[in-house]
Every structure is written in C-alpha cells, then in structure tokens.
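Chemist: got a predicted structure here, sequence first:
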Amino acid sequence: MSRIDFMPQAVLFDMDGLMLDSERAIIDCWREAARELALEVDDRLWFDMIGMHEKDYVPMMLRTMTEQQVHALREACHVRYHRRIDAGMPLQPHVLDVLGDLQGRGVPRAVVTSTQRERAHLKLRTSRIASFFEIVITGSDVIEPKPAPEGYLKAAAALGVDPARCVVFEDSAFGVRAALAAGMTPIQVPDLIAPDADTRALGHRIATDLAEAYALLPRADAAMTA
C-alpha cells in the first residue's frame, strides 16, 4: 500500500469495532436476548447490522419479526450490553499506541460514531480513552448517519480543518463510504467482516490492524517502531 502523501490536519476515528472490541460483545448480547425470548433468528442478521444506525437496522429486523418482538429483543439486548459497557469495553490492538503518539505530536483527533450520544460517551469513559479526543460526533448529532458524510463533515468543521486534509480510520464499509463522501482519506481496518468486492472496488487502503494503518501516515512508521 502507498503511504498517505500529505500530513493530516486531523485524524478521525470510528469507535465500535475500530477502537473498541465491542462488535463481538453486541452480537453475543443479541444472541442471548433472542434465546431468552425463544426467538429463532438467523445469525447472519447480527453481522449484517454491524456499523448500522438503529433507524436502518430496525427495518431489517421487522422483515422477520413483529414490532413487539423487535421491541422486546432490543430491550433485552440493551440491558446485557449496558452491563458490558459499565465494565469497560476491551480495546482493539495498538489503540493506545496510536492515540498516544498522535496526542504527543499535537495532531487533532475526533470520534465519529453512529452510537447515540449518552452511550457513546459512556463507552469512551469506561474504556478510558475519552481524554484523547477533542471532539465526539455521535448518532444523536446528525440527521443522516453513515454512509452519509454528515458526521465526518461536522467533525472537521468543529476542529476547524479542511476535510480534504483529514485521515479517517474505519472498520466498516458504511464508514469508509461516509469518509469518501466527505472528501476525506479513509484507511479501513476490518474487524468481524472482511471487505466484499464492492467495498474493495472503492479503491481505498485496507490494513490488517491499526498499527499497519497508522504506519501509512507520514512519520508514523518511525514513531511506532522507535
């Protein structure tokens, strides 16, 4: 992969799946909730919902469930998931190294997530990475969630930087499309779902982990190996 050919004015991060190892946790919670309610749900649904805002995944659930079942399933899942959030979500590999180096270099940082505001801030606090970010844009702060570019454009505006000079770290295809639509440079670090042919055809960089992604930034490779 070619390195980024400009020094970014800011680096923007997705949260779930990219920094927090939370996708596995939420899938486990969906499964447990479905078993508790004696609902037979195709396991593929949970994976298809990864990276989606609830306004998009609820209609998917309604294709095979009643409104009452969807409501009960979401409530049962959220109770379980909140317990895990309170305990602190585990971090993905290299997150602290990358955030610490960016902070040390004075590069502005923001989170752009589809998670609703209260839960997003709680996740960042209990995982002890909230202090690394000047700006957090959540699903509560936008009208159109990813893959729309609104969240990323709001983050750039809040930081006072040019979207074209922003690098975005994302794990999902929705996030990559949002970053591209915002005119930013995304680097994808897939978590549970490998990029499909349509996603790869977008032509962006795809890394195996956050350290490899960060090494594509100017000076980052030297910083990570120093």
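Modeler: Thanks, I have the structure now.

Chemist: only C-alpha atoms for contact and neighbour calcs from this point on.
Modeler: Fine.

Chemist: got the buried residues for stretch 129-144?
Modeler: For stretch 129-144, the neighbour count (16 or more other C-alpha atoms under 10 Å) marks Ile129, Ala130, Phe132, Phe133, Ile135, Val136, Ile137, Thr138, Gly139, Ser140, Asp141, Val142 as buried.

Chemist: and which of those is nearest Arg165?
Modeler: Arg165 has its nearest neighbour among the buried residues of stretch 129-144 in Ile135, at 16.7 Å by C-alpha to C-alpha.

Chemist: and the gap between the residue of the chain most remote from its centre and Leu73?
Modeler: For the chain, the residue at maximal distance from the C-alpha centroid (C-alpha atoms, centre = their mean) is Ala38, at 30.4 Å. From Ala38 across to Leu73, the span is 10 Å (C-alpha to C-alpha, to the nearest Å).

Chemist: try this one next to it:
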Amino acid sequence: MRLQSAIFDMDGTLLDSMFIWNDLGPGLLRRQGIEPEAELSQTLKVMTLRDGAAYCKARYHLPQSVEEVILQIEAQVADFYENQVEAKPGVQKFLSLLKMEGVWMYVATATDRHLAEAALRHAGIDRYFRGILTCTEVGQGKESPEIYERAMRRLRSNKRDTVVFEDALHAIETAKAAGFRVCGVYDDSAKDDQEAIKALADYYLTSFEEMFETTAP
C-alpha cells in the first residue's frame, strides 16, 4: 500500500467504540418508555450527533429540546470516551509504523471535537495525528467528500498518494466516488456490509494486526 498521507475515520476504524453509538438512540428512547423502530440505529448511523438528536426529537415527539437531548447523549458518550474506550487491536503498532515512515495522518470523524480529542487521548493514539476534522466543523456529514478533501489539503497531499481508512459502507462509497483510494476496515457494526465493502474498497483489513504483519519486514 503506497501512501504519503492517510486519513482515518475514528469510531469503528481506529477505536472499538461503535457499539456505544449504536445503542445511544434506542437507549435514550427506552429510558423514556418509548420503543424505538427496529431500523433506528441504522438511520442514525449516517447522521451527526446534532442531526440525530433532532431526528429523534421530531420522530418520537420528545419533550426535551434538541440541546437537552444532545447533553444527555454527550454525558453518556463522554464518560465512555474519557474512561473506557480502547484502540482496536494493532492500531497503535500500525500508526507507529506509519509515523516512522514519515506518513502524515489526519482524523476525519462524525464525532464532535471535544469527544474525539478525549477518545484519542484515552486510547493513547492522539500523538500520531497532525489534526482532527469533524463533520460538524465541515458542515456536512460523510455523504459529502468535503471532510476528506479538506483533510487532504491540510496534509498537503493529493488523492494519488492518500489512503482513506473507513469502516462504514456509506463513507467508503463517498470517498471512492470522490476519487480517493480507500482501505475498508472490518467492524462488527457493519458486518452485513462486508461483501459490498470488499468489492468497493481498494484494500481491505479484518484488523490492523493483519496490516502490521503484512507491512513488517
């Protein structure tokens, strides 16, 4: 895999964290005695935190304001990111290898900045990245390639020499359609999409341990 720069998604790619996001919406509703629709987690998966909170309020007629919903969710997520989250197996070794080879790296995430910074810090991998971009800051989710385009410009690179690492099919579709090379990374949250991801991605990893082994001397 030839690259001079790399753009990493965070949740489900670098961090073993998707399970908490998948239960946030349903959990919020059930605590209020509301049974969520079966597909709610899938619907929220492509949304930013704010968009997801607004969707739940409108769809389920929640009494809280969107800001109050966000605060409830953030409190739960913040505790997890600040005290529990871990990097996926092999991630730290792989990032260390890339850094030694002079590869510049950026994080492109749908998670808000203060949460992302806490998560990367607790997982012990924040030092490998030259910066973070969030969908909130960019003003668009990963149905748009803008977050990848902007990260690439900050890395002073180009699409030929940049690889985007993603676990989610919709994000991989976006990056590929924009002309990026993409490495699909397996995560349990997207297990039903793996055949489509394998067919679309330029590279595919079941884990970063595998990537470290294949790149090691």
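Modeler: Good, I have the coordinates. Quick caveat: nothing in here was measured; it's all calculated off a predicted structure.

Chemist: can you give me the TM-score here?
Modeler: TM-score for the superposed chains, counting by TM-score structural alignment, normalised by the length of the second structure: 0.84, backed by 214 aligned residues with a C-alpha RMSD of 2.6 Å.

Chemist: so the residue farthest from the centre of the first structure: helix, strand or coil?
Modeler: coil (DSSP: H, G, I helix; E, B strand; the rest coil).

Chemist: which ones are touching the corresponding residue of the second structure for it?
Modeler: For Ala38 of the first structure, the aligned residue in the second structure is Gly33 (criterion: TM-score structural alignment). By C-alpha atoms under 8 Å, 6 or more residues apart in numbering, Gly33 of the second structure lies in contact with nothing.

Chemist: list of residues touching stretch 104-122 of the second structure?
Modeler: With C-alpha under 8 Å, 6+ apart as the test, stretch 104-122 of the second structure has contacts from 4-11, 47-49, 77-78, 81-86, 98, 126, 128-136, 141-142, 147-148, 151, 155.

Chemist: give the aligned range of it in the first structure.
Modeler: Going by TM-score structural alignment: stretch 104-122 of the second structure matches residues 108-126.

Chemist: cool, and stretch 165-181 of the second structure?
Modeler: Mapped onto the first structure using TM-score structural alignment, stretch 165-181 of the second structure spans residues 169-185.

Chemist: now do the end-to-end distance for the matching stretch.
Modeler: With C-alpha to C-alpha as the measure, stretch 169-185 of the first structure spans 9 Å from end to end.

Chemist: from the chain's centre, how far out does it sit?
Modeler: How far stretch 169-185 of the first structure lies from its chain's middle: 10 Å, per C-alpha atoms, centre = their mean, to the nearest Å.

Chemist: list the contacts of the closest residue to Leu62 of the first structure other than its chain neighbours.
Modeler: Of all residues not flanking Leu62 of the first structure in the chain, Val70 sits nearest, at 6.9 Å (C-alpha to C-alpha, 6 or more residues apart in numbering). With contact taken as C-alpha under 8 Å, 6+ apart, Val70 of the first structure is in contact with Val58, Met61, Leu62.

Chemist: which ones among those residues map onto strands?
Modeler: Per DSSP state E, strands hold no members of those.

Chemist: between the residues you listed, which is closest to Ala181 of the first structure?
Modeler: Taking the contacts of Val70 of the first structure together and measuring to Ala181 of the first structure by C-alpha to C-alpha, the closest member is Val58, at 24.3 Å.

Chemist: lovely, talk soon.
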